[in-house]
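task: produce atomic coordinates for the following.
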Amino acid sequence: MPNRLATESSPYLRQHAENPVDWYPWGTEAFERARAEQRPILLSVGYAACHWCHVMAHESFEDADTAALMNALFVNVKVDREERPDVDAIYMQAVQALTGQGGWPMTVVLTPDGTPYWGGTYFPKDDRHGMPSFTRVIQAVANAYRDQPDAIARTTDAMRALYANSSRPAGPSGTVDAALLERAFAQLATRYDRPLGGFTGAPKFPQTMALDFCLRWHARSGDALALEIAHRSFVAMGRGGLFDQIGGGFARYSTDAEWLVPHFEKMLYDNALLVRLGVHLWQVTRDEEVRRITEATIRWLAREMTLANGGFASSLDADSEGVEGKFYVWTAHELDAVLADDAAIARAYWRVQPGGNFEGHSILHVPVAPALVAARLGLPEAQLRSTIERASGALLTVREQRVRPGLDDKVLAGWNALMARALADAARVWHDPAVRALAVRNATLLRDRLVNADGRVTRVLSGTHGPSIGPGFLEDHAAVALAFLSIHELTLDPAWLHHARRVADAMRLHFFDEGTVAWYDTPSDGEVLITRVRELNDNATPAGPSLALEVMLRFGELDGNTAARSEPLTAMTALAEPMSKWPNAFGYLLGVAQLAIDGAVAVALIGDPDSAGIQALAAAVAEQYLPTLVLASTGGETASAALLEGRAAIGGTATAHVCRNFRCAMPVTDAATLLQQLCTPLAVT
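Presented below is the predicted three-dimensional model:
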């Protein structure tokens, strides 16, 4: 018989609806029962694409004996971390404090008031490899709650103190200036894996936000190593097994240092951040391999992740038919059978050999630069490329007949907004109408289904036809506002500027505390939890406060508000020392700091957005990598930002005004002169 999770909106929670565990969703019902019966709460947190979440579910939560023990000892609560990042963040902080590490599945035991007193991650069904069995662990934890109240009280007191300390805004730890950016890059460079790309260690994550900062630092300083780190790392990931060589899109991370063996789940947010990085790398390098990787990822998004309503699904599972990676791997025999005359070239390109490189199969990867492969085969590189494109298409057709990994089709506002912003950049830079349509359609869905009349953002749209549920968090509001600004830059339609401002105003009203001058991840009128979450460092996605500071800075530039630049700089001083010491954890904020330090390259385009003149000027702006670009257009309507006020079209001709530090150069009407202004310091008037 299905449990209480059967009616939940989350695909992850519904995966557990047939468990014999008496699961509750997060909510008052579970806590009321725990208080009434004085039982501890066993909180299990995971997400739909999590491989080890599936393993623990199969081993323990689907086992009748284990479930009976859980039901006898605890009130059991299941949470989708993607729907409730606040709950996940609160209890992950506890697990990391208690054990020194974290991850998913996350298992935490709470007192009936929600205070954690024990936590961990994955536990096997039986004792193995030095790990205690899940049943042995939960029996011990339940016994401690019953028999050792003083010890439990000491732990819960320590947890409450931890939360109290972490919620207090810190004082300044340094100055946010160009010297900080230089120190942060120097620290990043010490961890650069020069032979393999990325940063040293395994497992190896893309760390896209740190790579983005390297690219920004190169644009600011001309540092060749900074460009090498960003470019070499992106290409290495794109040639590795981390990247789906057949269908496009990046997996979550590589289990090794060589980018070969991925954890096969594909997450929307990773690919959003990597698409945007790829577009910007191409602007700097004009490397066609970077463009192919990026465009292949966009095609994957359109083919496999785009729902009928224009929303983007959250993730693709790592497993199919209960086996991790089965959907993606090949044997040499399969390539020979599918590719016929192209097989020998394809096997050499992807280094597919008998026996494979992963559990008897091969993860396709490109271990040698394509030009070198072509030289070894005695082929022109163009012929190699056309052969590989033909082979990829044939293999993709065959692969589509396999049992597909599970799709988590919930639409998350913040993650969709990150992707819409990346697509808007791609469409603007590459003048691609199909990508433009994909971006605008997604942003329109966000506007119509997930943004209320007062600018409040809802977190989740459940599937293609489901309801909008759950109040949005800081990251949702900030990412949506930034996406709408990017759609305005793409379409030059001033309506998107209005939509962005509406969301930004709601964000400040509900997430900024004037007293502590701090941004919080949860709204002031949201559910009261054991602490109010305030995540300052990047995780898999940019930290909400970092995104919010960028929104404020961009609107400050649009509105000619110098105070809007000083406030974020002051807010960042508390993190000045951590940013320089641990830049991998603050990559996005370092980019925001650069915008605050240098100010924007602000461009106002005046004229009909559909006219050839405006399109030529917009194309000139898109030619350059301008990491602090702020672009606005009246679209023929009344100015909606100070940057646009008083700007005129010279002689009725489409005109561009370029400004830095709230001072503007002479207006121009031709693309060549505009390019020159963008590339050189302004002669201000």
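
make it CA atoms for all contacts and neighbour counts henceforth
OK.

using the three-state scheme, assign residue 604.
At residue 604, secondary structure determined by DSSP: H, G, I helix; E, B strand; the rest coil is strand.

for it, give me its contacts.
631-633, 643-644, 647, 656-658 (CA atoms under 8 Å, 6 or more residues apart in numbering).

could I get these as JSON lines with secondary structure and distance to residue 121?
Below are these laid out as JSON lines (DSSP: H, G, I helix; E, B strand; the rest coil; distance: CA to CA, whole Å):
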{"residue": "631", "secondary structure": "strand", "distance to residue 121": "45"}
{"residue": "632", "secondary structure": "strand", "distance to residue 121": "47"}
{"residue": "633", "secondary structure": "strand", "distance to residue 121": "50"}
{"residue": "643", "secondary structure": "helix", "distance to residue 121": "51"}
{"residue": "644", "secondary structure": "helix", "distance to residue 121": "53"}
{"residue": "647", "secondary structure": "coil", "distance to residue 121": "58"}
{"residue": "656", "secondary structure": "strand", "distance to residue 121": "55"}
{"residue": "657", "secondary structure": "strand", "distance to residue 121": "55"}
{"residue": "658", "secondary structure": "strand", "distance to residue 121": "52"}
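
how about CSV for those residues, with neighbour count added?
Formatted as CSV, these follow (neighbours: other CA atoms under 10 Å):
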residue, neighbour count
631, 24
632, 26
633, 28
643, 28
644, 21
647, 17
656, 30
657, 22
658, 24
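
out of those residues, which is nearest to residue 320?
residue 631 (44.2 Å; CA to CA).

surely the closest one is in contact with residue 602?
Yes. Using CA atoms under 8 Å, residue 631 is in contact with residue 602, at 5.9 Å.

circling back to that earlier point, between the contacts of residue 604, which sits nearest residue 570?
Residue 570 lies nearest to residue 643 out of these, by CA to CA, at 23.9 Å.

another for comparison:
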Amino acid sequence: MNLLSQETSPYLLQHANNPVHWKAWNTNSLDEAKEKNSLIVISIGYSACHWCHVMEHESFEDQEVADVMNTNFVNIKVDREERPDVDAVYMKAIQLMTRRGGWPLNVVTLPDGRPIWGGTYFRKEEWIQTLGQLQEVYLSNPEKVIDYAEKLHEGIQLLSIIENKKSETTVNQEDLIPLVEKWKEDFDWEFGGMSRSPKFMMPNNYHFLLRFAFQKNDMKLFDFVNLTLTRMAYGGIFDTVDGGFSRYSVDNKWHVPHFEKMLYDNGQLISLYSDAFKLTKKPLYKEVIEKTISFVERELMNPEGGFYCALDADSLNPENHLEEGAFYVWKIPELKTIIGDDFDLFSQVFNINTFGLWEDGNYVLIQNKSLDEIAKNNNITLSTLQKKKLFWEQILYIKREKRSKPRLDDKCLTSWNAIMLKGFVDAYKALENENYLVLALKNANFIIKNLWSNEGNLFHNYKNEKSTINGYLEDYCFVISAFISLYEVTFDEKWLHYAKQLTDYSLEHFYDEKSGFFAFTSNLDEALITSHFETEDNVIPASNSVMGKNLFLLSIYFENSYYEKVSQRMLQNIMPNIQYPSAYSNWMDLTLNYSEQNKELAICGESALVYCSKINALYFPNVVLAGTKKVSTLSFLKDRFVADQTLFYLCQNRTCLTPTDDFQKIVSNLI
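Here you go, the predicted structure:
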């Protein structure tokens, strides 16, 4: 029987009424396969995944398919967001077998979980035929199947091995220059991003490139990042009506998105646009930040201060069928009725023309000219056009709210909540909107209350007042990072002590001394078929690269040489092996922390928070900031507080200048 109705994951619950006898990933399901000596079908996806829905409708809702699966296999459904460890292991297997990956991810394994075959999306007939062939071979020639599984398993394990060179060499800043030059060869100088489609936003890539351009005074690179952020904000991938970004664009001009909206994308993009706004003061970037935060607060925030995961790509169309993007697209007759006499001007702004046409008469709103240019072409003032655009978006929002909304994935994940928490903090730094800090603190307290156990471990998930999955490295690294960022705006040292507590727990339960890296899963969890060490930055930075940056910062705050040693050793093992810079941008960002431009600033005195806000509103990615309004025992601040004065201590390479009360002098020395 199908047991998924007992689960809380929205993705698993979507499959609870399938005729397939689905089980969740747990000890009982795996033990049953061993007892029956049965092959296992492991099908992995997530609730907002369009092609997961397609395969469900074509195959998993079909009784003929279910009969084949139920007769011969133990069938396990996995929410990749709840079990990223399982997803990572079998994604490696798929990539070894097919040289590509994606979701839905479907593998068939031996009873012990070692894979023998897999792929992504399959049509019904191909799925049935393949399962039948696999079962026949397994029964008639099990030795052949087991031999293949053993060889594939060896390959998966080899992928997990990271060579620990135990190098003591210093981090060489010059190594970054050829990597960035190589990277530039893939730039799309017309629409921004990389010269390919589909286009993923990859916020961490542009976070690094923006910093590199700033610190190296590379104006051409800065222009490219600015082009990319502008084009993404103009594109249909950004929902100008309601705020928030979709997961990726299927084309090269950021026009037609894969319409799901993910929490982790939006959290990182708020941080990225906040940094870019500090440098440029570009009104478009402020608009993106404010709209995206409003969207998250309105659609993805629960009453307790936690953030939900995602909105689905699919929604009900006028014929009441699930269709990708139905909630978001527009047709000309409807737009003419809504916009009225301004339709021609509206069409110029949002390209209701061949440039903005998607398919089947549907338009996805996209800009390709600035409002200033359009205003001049139409002999109207910029302020008039800005007011009109705001009004159009408001009436479109009201109209769209009457449509059937995309389905909500209402579970909370610790790692993604922490990413969004940091987004709120970064937006507060850039825009100084107090409400953003209030919401960030509310979310931090939600994490502490619901996702941090009395035993010291984090949980990964939360729904219906329950947390059931032990935390992964991604949960620890992002919560630590978010807590450090809270310290940077509040100077409340409890956030640093929380970060240190979680770091020490991570070193005890995740750190592998032999490899010099952190495993993805805790040593308290039941082992999978192979260990997983996440080192490549993707749409979310690798948990090891984030830990490397955390350790670097905490080594300064607490003057902890061991933290620095672990961070530096990871970086030294990664940097010589980089072939694709885009997959290691967070490591490259960490490399910049070891440059001569990196500095530490302590602000001590009654006015510490006033100057803290001033510093945070400026773009200084090379500065580690600390401060206090009273006597502090924090190692970096010890003996630096002087009553009735506000003093600035600027340090570099553990050497500090004479303290000063001249703020402008300090700012001029930070660059």
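
TM-score for these two?
Once superposed, the chains reach a TM-score of 0.95 (TM-score structural alignment, normalised by the length of the second structure), with 663 aligned residues with a CA RMSD of 1.9 Å.

distance check, the residue lying closest to residue 99 of the first structure once chain neighbours are set aside against residue 43 of the first structure.
In this structure, residue 99 of the first structure finds its nearest non-sequential neighbour in residue 120, 7.0 Å apart by CA to CA, 6 or more residues apart in numbering. Noted for residue 120 of the first structure: a distance of 11 Å to residue 43 of the first structure, by CA to CA, to the nearest Å.

mean shift between the helix or strand hosting residue 556 of the second structure and the first structure?
Using DSSP states H and E, residue 556 of the second structure sits in helix 543-557. Compared with the first structure after the fit, helix 543-557 of the second structure shows a mean deviation of 0.8 Å (mean CA distance after the TM-score superposition for the first structure).

which secondary structure elements does that helix contact?
helix 473-490, helix 494-509, helix 561-574, helix 585-593 (3 or more CA pairs under 8 Å, 6 or more residues apart in numbering; DSSP states H and E).

so where is that helix in the first structure?
Under the alignment (TM-score structural alignment), helix 543-557 of the second structure falls on residues 544-558 in the first structure.

so what touches the helix holding residue 556 of the second structure?
Contacts of helix 543-557 of the second structure (CA under 8 Å, 6+ apart): 473-474, 477-478, 480-481, 496, 500, 503, 517-518, 520, 533-535, 537, 560-564, 566-568, 570-571, 586-587, 590, 624, 626, 634-636.

of those, buried ones?
When the contacts of helix 543-557 of the second structure are checked for burial by 16 or more other CA atoms under 10 Å, the buried set is 473-474, 477-478, 480-481, 496, 500, 503, 517-518, 520, 533-535, 537, 563-564, 566-568, 570-571, 586-587, 590, 624, 626, 634, 636.

for residue 204 of the second structure, give me its contacts.
For residue 204 of the second structure, counting by CA under 8 Å, 6+ apart, the contacting residues are 268, 272, 539-541, 585-586.

hey, what's in contact with both of residue 120 and residue 43 of the first structure?
Common contacts of residue 120 of the first structure and residue 43, defined by CA under 8 Å, 6+ apart, comprise 106-108.

which stretches in the stretch 101-250 of the second structure count as helices?
Using DSSP state H, counting those that start in this stretch, the helices assigned to the stretch 101-250 of the second structure run over residues 124-140, 142-160, 176-184, 203-216, 219-234.

neighbours of the corresponding residue of the first structure for residue 213 of the second structure, how many?
Under the alignment defined by TM-score structural alignment, residue 213 of the second structure corresponds to residue 218 in the first structure. Neighbour count for residue 218 of the first structure, taken as other CA atoms under 10 Å: 20.

same thing with residue 493 of the first structure?
When neighbours are defined as other CA under 10 Å, residue 493 of the first structure has 20 of them.

check the secondary structure at the residue nearest the centre of the first structure for me.
In the first structure, the residue lying closest to the centroid (CA atoms, centre = their mean) is residue 269, at 3.1 Å. Three-state call for residue 269 of the first structure (three-state DSSP): helix.

apart from its chain neighbours, what residue comes closest to residue 331 of the second structure?
Closest residue in space to residue 331 of the second structure, ignoring its immediate chain neighbours: residue 362 at 5.1 Å, by CA to CA, 6+ apart.

next one: residue 347 of the second structure
Distances taken as CA to CA, 6+ apart put residue 353 closest to residue 347 of the second structure, at 7.2 Å, once the chain neighbours are dropped.

just residue 601 of the first structure next, same as before
Counting by CA to CA, 6+ apart, the nearest residue to residue 601 of the first structure once its immediate chain neighbours are dropped is residue 629, at 4.8 Å.

please report how far residue 231 of the second structure lies from residue 352 of the second structure.
17 Å.

so what's the residue count around the alignment partner in the second structure of residue 292 of the first structure?
When the second structure is aligned by TM-score structural alignment, residue 292 of the first structure is paired with residue 287. Residues near residue 287 of the second structure, counting by other CA under 10 Å, number 15.
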